[in-house]
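S.K.: Model the following, please.
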Amino acid sequence: MLDSNRFTLSKCRKILLVLLPCVVFASFVYLNSGETKPRQNPSWRVSHAGLTLFTKSPSAVTWRDGDGEVTDEWWLQESERDSHSVNPVLPPIDVSGNTNVTMKEFHVSASLETRIEAETRQEKPAVKNESTAASKTRTANWKIMRCHGRGHNEFVNSCARRLPQALGIGVKKCGTGAFLFFLGSHPSIAPRIGEVHFFDKSTNYEKGLEWYRKLMPFSTKNQFTVEKSPKYFVAPEVPQRVLDDLSSKTKLILVTCDPVSRSISDYVHESLIKSYQRRRNITRKASAYDIRTTFSDSVIKPDGSVNAENALISTSIYVNHVQRWLQYYPRKQIYFLDAELMKRDPYQVMRELEEFLDLPSYFTRQHFFRNKKTGYFCLAKPRERCLPKNKNRRHPSVDEKTLDTLRNFYAPFNREFAKLVNKHFLWMDK
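M.R.: Okay, here's the model as predicted:
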């Protein structure tokens, strides 16, 4: 009798273990069955007047951070990002899934951010305990994302890929990524993230201007499209190509830094590329770079003179390359950005860029904060973010003799450069 009871209890336990998950699942379905939900896409999209509007669900409220500003990462879908850009690449599309959206009202708020009130309706909701399948209405405030996710200026209903009105032409390893990182947060700037190398690579240039335009981010008529490729600065054929294909009114931005530090950073960068190519058995193309075991061996010849033919050195002779650019563009159309000043006070540099590009005033000191771990400035608005960790790589140790040799070598070129552009740079005081 006892054995029979044990057998029965054991059997009941097994049945309960099977039934319990089913009961829990059924309860969950019942509690959430008040309304049939549309397909669960990563985000829901609405288009109007050539703009694309993103939100996480049909009933989502206006997306804002603590300062009332919009952040790109909240609404972009990973699968629909340009591989080199944080800007959406989709054309305007209708709302996803089985939701209809009725546009009711437009108005511009005091913050100059265009908003739209949208009424969302379910086409065929299955509402529990209701005798009819009448549409259930919900109302939500939607934020218009100005092409690349930032609301500013007056409402503009044109959204397209445009050729850049401003180019970051260099200098390599002087902070071109940092300048675009900061400037790109301005609502009137549509930054092209990633280097295109259209004007300096013949294989790209031969693809034509339309190919180049299609690589640009979406922008409105009131926005500046900015693209940067540091090799534009040193490639002899680029100034003429830019003048021919873009405009004589194109604004140019040149970031300069201490030539010795730049050369060492370039050595670190090129050494990593060389190491990667060696590991992958990739044949290294002919290059103006002479990368050896140490930095000193790469830039100093056996007789003790500087190897000026090495691109590590020649790229840092700024005056040689600027003279070429000034043959095509006047001094007033080139902003010479002091990388040392940007490290110390990015706010001042961004304010100068606003004036140079004739942009609406946007930046304040509250837009920047210093990262206590790295010592470098980051963006505080519209949300806190810093440059990627692969920036500001550590430099190898270089003996003082090599450093002194290079400083003495660059000194006359630096003075000539400062005189030519009529500007003193903080990095010259180091």
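S.K.: Please count neighbours and contacts with C-alpha atoms only from this point.
M.R.: Will do.
S.K.: Okay, and the residue nearest to Thr102 when sequence neighbours are not counted sits in which element?
M.R.: With Cα to Cα, 6 or more residues apart in numbering as the criterion, Thr102 has its nearest non-adjacent residue at 5.3 Å, and that residue is Glu119. In the assignment (DSSP states H and E), Glu119 maps to strand 114-122.
S.K.: ok, then the element right after that strand?
M.R.: Defined by DSSP H and E, the subsequent element after strand 114-122 is strand 137-143.
S.K.: list the helices and strands that following strand packs on?
M.R.: For strand 137-143, the packing partners by 3 or more Cα pairs under 8 Å, 6 or more residues apart in numbering; DSSP states H and E come out as strand 51-55, strand 114-122.
S.K.: Please provide the structure for the following sequence as well, for comparison with the first:
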Amino acid sequence: MRSNAAIKVLGLIVVLATGFIFIFRQSFDYREVIGDTQDVPGLWNSYNGWEEALKRAIGKENERVRRLPDVIGIGVMKCGTAALSEFLSYHPYIRAYPGEAQFFNKRYNRVKGLQYYRESLPAALPHELIYERTPGYFEYADLPGYLRMILPKSTKLILLLCDPVQRALSHYALKIKNNPEDRETFDDFVQRHLLRPESVTNDILRRGIYHRNFKRWKDKFGKRLLVINAERLLSAPSVVFETVQRFLRITVLLTGENFVKNTTSGMYCVKVPTMTSRDITHCMDGRKGRTRSKTATYSMTNRTAALLRSYYLPYNRKLYEMIGQDFGW
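M.R.: The predicted structure is shown next:
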């Protein structure tokens, strides 16, 4: 009798534990990420999983070889591509190119050939992934077909799309930084260019029209393209990074406990363990967040924001139809 009772109790514990795990996994909101991100069995590890991952490369630095990238961040400019790349580079299985490669969007680089491109990328062990990002790639109409032709069939792409209104402000802030003599405010800039919204050609405003370029990339890469609502990088970075790791089919090490807020800027930093007793905390360069952080130095009036939302609305709707999801911009 005691044996039967014990078995029943054990069975109840298993059922409750299974239910808890299911609820825990479902509590993450992955609705704002589009792509092939199905679960990889056995890849959900706790913070303690870092030690095993870090040990895999010890003493093997000379065994790394150069090859074409396993994953490319193709854009969009001013949508958090630098944050994604820098934080992801702290994963032990990611070998990221520092900065932007700027290879395929430069004609003179293409002439140098794939061998030159390969040699410019980081070397990696078989279990490590080589990552490069160039936000400008998204804008080139011929690149989806060209990259599909020359890259390995296993290469994956990551595309960050953000609120085009905020993207335009961030792009304009960069323009002013590079041209401090330009005194025109963002509000005046928008009103001047939106006098004839049907004929806008300015690059700052045009880059927020995503649907045309998105279709080209989606048609060529299908499920090998991961699309992320970059607004989630600001509000829930752990959700984004967990999904990226599943998409890349690497051990999920960057989770909620690895992201901490900078109390000054209000932006998230990444905190990761090392083989020593000290953790590393990395925050984005202070020049980032010119329009998003607590210390933002650029803003727009409500009237300007309303003008831009009205301008982008029909284009956003076309994008949502293509991806089957409304990002709420």
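S.K.: about what we covered before: and the strand holding Glu119 of the first structure, what does it pack against?
M.R.: Here strand 114-122 of the first structure touches strand 99-108, strand 137-143, going by 3+ Cα pairs under 8 Å, 6+ apart.
S.K.: CSV for these, including mean neighbour count and distance to Arg278 of the first structure?
M.R.: Converted to CSV, those look like this (neighbours: other Cα atoms under 10 Å; distance: least, Cα to Cα, whole Å):
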stretch, mean neighbour count, distance to Arg278 of the first structure
strand 99-108, 13, 54
strand 137-143, 16, 49
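S.K.: For Pro191 of the first structure, which of these is the nearest?
M.R.: Nearest to Pro191 of the first structure, of all those, is strand 137-143, at 21.0 Å by Cα to Cα.
S.K.: And Ala83 of the second structure? What does it align with in the first structure?
M.R.: Aligned by TM-score structural alignment, Ala83 of the second structure pairs with Ala178 of the first structure.
S.K.: remind me, longest helix of the second structure?
M.R.: helix 2-26 (DSSP state H).
S.K.: Where does the very next helix or strand once past it end up in the first structure?
M.R.: Note on helix 2-26 of the second structure: by DSSP H and E, the next helix or strand toward the C-terminus is strand 33-34. Alignment note (TM-score structural alignment): strand 33-34 of the second structure is unmatched in the first structure.
S.K.: Strands of the stretch 201-329 of the second structure, start to end?
M.R.: If DSSP state E, counting those that start in this stretch is used as the criterion, the strands of the stretch 201-329 of the second structure fall at 225-229, 259-261, 268-272, 280-282.
S.K.: Of those, flag the one that's most buried.
M.R.: strand 225-229 (a mean of 22; mean count of other Cα atoms under 10 Å).
S.K.: and the gap between the residue mapped onto Glu206 of the first structure from the second structure and Phe104 of the second structure?
M.R.: Counting by TM-score structural alignment, Glu206 of the first structure corresponds to Val111 in the second structure. Val111 of the second structure is 10 Å from Phe104 of the second structure, where distance means Cα to Cα, to the nearest Å.
S.K.: Looking at those two, which one has more neighbours?
M.R.: Using other Cα atoms under 10 Å as the criterion, Val111 of the second structure and Phe104 rank with Phe104 on top: 20 against 10.
S.K.: Which helix or which strand is home to the closest residue to that one other than its chain neighbours?
M.R.: Closest residue to Phe104 of the second structure apart from its sequence neighbours, by Cα to Cα, 6+ apart: Arg110 at 5.9 Å. If you go by DSSP H and E, Arg110 of the second structure is part of helix 107-112.
S.K.: how far apart are that helix and its match in the first structure?
M.R.: Comparison of helix 107-112 of the second structure with the first structure after fitting gives an average deviation of 1.4 Å (mean Cα distance after the TM-score superposition for the first structure).
S.K.: so the match of Ala83 of the second structure makes contact with Leu387?
M.R.: Yes: counting by Cα atoms under 8 Å, Ala178 of the first structure touches Leu387, with 7.0 Å between them.
S.K.: Between these two, which is the more surrounded one?
M.R.: Of the pair Ala178 of the first structure and Leu387, Ala178 is the one with more neighbours under other Cα under 10 Å, namely 21 against 15.
S.K.: Tell me the spacing between the more buried one and Ser263 of the first structure.
M.R.: 18 Å.
S.K.: doesn't Ile74 of the second structure fall inside a strand?
M.R.: Yes: remark: Ile74 of the second structure belongs to a strand, assigned using DSSP: H, G, I helix; E, B strand; the rest coil.
S.K.: Give the aligned equivalent of it in the first structure.
M.R.: Checking TM-score structural alignment: Ile74 of the second structure goes with Ile169.
S.K.: ok, that match - contacts?
M.R.: Counting by Cα atoms under 8 Å, 6 or more residues apart in numbering, Ile169 of the first structure touches Lys228, Ser229, Pro230, Lys231, Tyr232, Phe233, Leu252, Ile253, Leu254.
S.K.: Narrow the residues you listed to those in helices?
M.R.: Per DSSP H, the contacts of Ile169 of the first structure never map to helices.
S.K.: Which of those fall within strands?
M.R.: Lys228, Leu252, Ile253, Leu254 (DSSP state E).
S.K.: is it true that Gly170 of the first structure touches Lys231?
M.R.: Yes: assessed by Cα under 8 Å, Gly170 of the first structure is found in contact with Lys231 at 6.4 Å.
S.K.: Those two: which is more packed in?
M.R.: Neighbours around Gly170 of the first structure and Lys231, counted as other Cα under 10 Å, are more numerous at Gly170. The numbers are 24 against 20.
S.K.: which residues touch the more buried one?
M.R.: Thr176, Lys228, Ser229, Pro230, Lys231, Tyr232, Phe233, Ile253, Leu254, Val255, Thr256.
S.K.: for the residues you listed, which one is nearest Arg192 of the first structure?
M.R.: After measuring the contacts of Gly170 of the first structure against Arg192 of the first structure - Cα to Cα - the closest member comes out as Lys228, at 7.5 Å.
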